[in-house]
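Engineer: Sequence and predicted structure below; questions after.
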Amino acid sequence: MTDQNTNKDPIVPQTQLSAEGSSNDSQSGVITEMQTVKTAWDEAPEGVKKANALKHYQSAEKAQKSGNNTEAMRELKEAARALK
């Protein structure tokens, strides 16, 4: 999978998903991990590994938005692993 529009980043930073008002440490942990994976993804060269990482990252976004922080963290770990 290649990004047809190289000027557009398919991974949107999750900084807008503030942990503010949340006493749930897992939520802030997911957000921190998303930012870490996003940075690694930005620095990764184009290719299969980056495409695989994107799929896991997007799955993590969906899980996080639905409140499933455990699944989000699992997908983020898979995304990070895909970039190695």
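Structural biologist: That came through fine.
Engineer: CA only for contacts and neighbour counts going forward, please
Structural biologist: Will do.
Engineer: What is the burial count for residue 43?
Structural biologist: 11 (other CA atoms under 10 Å).
Engineer: ok, now how distant is it from residue 54?
Structural biologist: From residue 43 across to residue 54, the span is 13 Å (CA to CA, to the nearest Å).
Engineer: Likewise for residue 80?
Structural biologist: The value you get for residue 80 to residue 54, if CA to CA is used, is 10 Å.
Engineer: shared neighbours, residue 43 and residue 54?
Structural biologist: Applying CA atoms under 8 Å, 6 or more residues apart in numbering, one finds that no residue jointly contacts residue 43 and residue 54.
Engineer: dropping in the other structure now:
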Amino acid sequence: MVERVASSVLTARSAGASTDDDFVDAHVRATTALLVVRSGVVADKLAAGQVAVVGLSYRLAEGRVYVVFAQGRALPADQVAGLA
């Protein structure tokens, strides 16, 4: 677990990330991308337009959820708005 987070943090830092939120978002993107790469079922369903993979981040200070990464089937606008 620590290795996965450390890898995301190091990659984000080399790309210019500087805030905690930047690092969290980079890890969310890396984790969701890894899910697609590692799961043939998810990759197949994405290619067929049957599912979406969405990575979210909760900002405690703001009490809000943000979409960090989305790939695949489009979500209706009212569902996306409900995440914020």
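Structural biologist: That came in fine, so what should we check first? Predicted model only: the values in this text are computed from it and were never measured.
Engineer: And the TM-score between them?
Structural biologist: Once superposed, the chains reach a TM-score of 0.37 (TM-score structural alignment, normalised by the length of the first structure), with 49 aligned residues with a CA RMSD of 3.9 Å.
Engineer: Show me the contact partners of the helix or strand containing residue 27 of the second structure.
Structural biologist: For residue 27 of the second structure, the host element (DSSP states H and E) is helix 20-38. The contact list for helix 20-38 of the second structure (CA under 8 Å, 6+ apart) reads 5, 8-9, 12-13, 17, 42-43, 53-57, 68-69.
Engineer: how far is it from where the chain is centred?
Structural biologist: In terms of CA atoms, centre = their mean, to the nearest Å, the centre of helix 20-38 of the second structure is set 5 Å apart from its chain centre.
Engineer: Okay, buried residues for whatever helix or strand comes next after it please.
Structural biologist: Per DSSP H and E, the first helix or strand lying C-terminal to helix 20-38 of the second structure is helix 40-47. Across helix 40-47 of the second structure, burial judged by 16 or more other CA atoms under 10 Å covers 42, 43, 45, 46.
Engineer: Show the contacting residues for residue 65 of the first structure.
Structural biologist: Contact analysis of residue 65 of the first structure by CA under 8 Å, 6+ apart lists nothing.
Engineer: Residue 69 of the first structure too?
Structural biologist: Shown in contact with residue 69 of the first structure (CA under 8 Å, 6+ apart): 26, 27, 30, 63.
Engineer: center of the second structure - which residue?
Structural biologist: Central residue of the second structure (CA atoms, centre = their mean): residue 55, 2.9 Å from the mean position.
Engineer: Quick check: it touching residue 70?
Structural biologist: Yes - using CA atoms under 8 Å, residue 55 of the second structure is in contact with residue 70, at 6.4 Å.
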